[in-house]
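Asker: Okay, sequence plus prediction incoming.
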Amino acid sequence: MSTNPAGNTGGGPSPRYVFAPAETVAVPVVGSDALFPVHRIYCVGRNYAAHAVEMGHDPDKELPFFFQKNPDNLSIGDGEFPYPPRSSDVHHEIELVVALSGGGKDIPLESAMDHVFGYAVALDMTRRDLQAEAKKLGRPWEVAKAFEHSAPCAPLVPASQIGHPTEGAVWLDVNGERRQTGDLNQLIWKVPEMISYLSSMFELRAGDLIFSGTPSGVAAVERGDRMHAHIDGIGALKVTVA
């Protein structure tokens, strides 16, 4: 809803803001000069069984749960990840991103994929020490997950080009050494299930991104480390810790 000093929402003068609104955050699209405008970022927690176990949870007993990052947490394309303040234990988490071109409430499972625009490779960078403290105190995770530059993301690949991958190797190297390995077929909650379940709690919209969870092998990075993330059929992302 737009803000209008005159009190009307259409047909009147243009809104006059107290300062210039922030620019729309957008992700480039492979093979196009068009941009994908981002509305919200939802992240699925512990969506690979091995990662759930390494984090001390039983993947057979949990419904999916979600947390959020902010659109302006995105860093687009290869580049640098500035090591964040107030942490000495920052972890990498490679993730498949699902980009939505449509939305709604209570989306049926059988039509969930109709809302998918495309996919990308991304990193959910996490201040693990702050997350552990938040868990211990029963507090939200924003300080651990939604900090500046916490979501490096490659350009989106449209589903019209690659279809809807249900399998493919997922891996991340740090300084040429393999850290994380998995496969898209190991997702506990598949893409249509994520969309349908999430839409029962939020009204999804075009422009939403869903970070779909990470395989096992998450670990700390240090300044100067070079991360190389890859998902078969989707693409790659190379990020240096600055």
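Answerer: Received the coordinates, thanks.

Asker: switch to C-alpha atoms for all contacts and neighbour counts from now on
Answerer: Noted.

Asker: Tell me where the protein has helices.
Answerer: 49-54, 128-137, 142-145, 159-162, 191-198 (DSSP state H).

Asker: Including distance to Val241 and mean neighbour count, could those go into CSV?
Answerer: What follows is the helices of the chain, written out as CSV (distance: least, Cα to Cα, whole Å; neighbours: other Cα atoms under 10 Å):
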stretch, distance to Val241, mean neighbour count
helix 49-54, 23, 18
helix 128-137, 16, 15
helix 142-145, 16, 19
helix 159-162, 30, 12
helix 191-198, 30, 21
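
Asker: what about those, which gets the closest to Asp173?
Answerer: With Cα to Cα as the measure, helix 49-54 is the member of those nearest Asp173 (16.6 Å).

Asker: Check it against this one:
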Amino acid sequence: MKIIAIGRNYVDHIKELNNERPDEPVIFTKPETAYLRSVDPFYIPDWTNDVHHEVEIVVKINHNGKNIKPKFAHKYYDEVGIGIDFTARDLQAKLKAKGLPWDTAKGFNGSAPVSQTFIPKDELDLSNLDFSLKVNKEERQKGNTSHMIWSIDEIIAHMSKFFMLKKGDLIFTGTPAGVGKVNIGDKLECFIGEKKMLEVDVK
């Protein structure tokens, strides 16, 4: 299982971080060790003082494929969940300033909590899907897939040019505005629509 993610896929999030709007999807990866089960807490590493939450719709690939055309991409997944792309923003800023890869800021241990439950895509309108994140019962992020720059099918098609997608791979599809720092003792809750899908305690 591998984790492939898209950065800068929501315009408001691009603006809040003062990033440039990309001409094509920005791809980064997280190793398998970044995966965090929904029943496990998230421990803030001792080498960072600024870990941010980024809630995202997550797609689970259902069979192998490469060089997938956009019109066929819908055949490569049949359910979606939700996850958090934890990002060490202080380290990421240092790496970006030097023109270096973000791997350590994005792919550290436990940086990708994912819901245990996934919802069949046939039960959802993936072109108009609300999702959100609360910190200590206060809503911090709220997004809708209609605001994506690149749709789920376009993301899958683009990624498959470079990576063989395999059954069980997880695709993080980008985060809306509202990212922010997490602190020890915080409780994060993630929702698809009104349904709570993921809860993470920060230690």
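Answerer: On my side now, so go ahead. Here the structure is a predicted model, which means the values were calculated and not measured.

Asker: Phe81 of structure 1: which of the helices of structure 1 is closest?
Answerer: helix 142-145 (13.9 Å).

Asker: any idea how far that closest one is from the chain center?
Answerer: 13 Å (Cα atoms, centre = their mean, to the nearest Å).

Asker: name the helices or strands packed onto that helix?
Answerer: Helix 142-145 of structure 1 is packed against strand 66-69, strand 126-127, helix 128-137, with contacts defined by 3 or more Cα pairs under 8 Å, 6 or more residues apart in numbering; DSSP states H and E.

Asker: ok, back up a step: let me have the helices of structure 1 in a markdown table, extended by distance to Leu35 of structure 1.
Answerer: Shown next, in a markdown table, are the helices of structure 1 (distance: least, Cα to Cα, whole Å):
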| stretch | distance to Leu35 of structure 1 |
| --- | --- |
| helix 49-54 | 33 |
| helix 128-137 | 32 |
| helix 142-145 | 25 |
| helix 159-162 | 15 |
| helix 191-198 | 22 |
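
Asker: What residue in structure 1 is paired with Trp47 of structure 2?
Answerer: In structure 1, the residue paired with Trp47 of structure 2 is Arg86, using TM-score structural alignment.

Asker: that older thread, among the helices of structure 1, which is nearest Tyr42 of structure 1?
Answerer: Nearest of the helices of structure 1 to Tyr42 of structure 1, taken as Cα to Cα: helix 191-198 at 8.8 Å.

Asker: related to what we said a few turns ago, rebuild the helices and strands packed on helix 142-145 of structure 1 as JSON lines, extending it with distance to Ala26 of structure 1.
Answerer: Below are these laid out as JSON lines (distance: least, Cα to Cα, whole Å):
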{"stretch": "strand 66-69", "distance to Ala26 of structure 1": "15"}
{"stretch": "strand 126-127", "distance to Ala26 of structure 1": "22"}
{"stretch": "helix 128-137", "distance to Ala26 of structure 1": "27"}
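
Asker: Any idea which of these gets closest to Pro37 of structure 1?
Answerer: strand 66-69 (15.2 Å).
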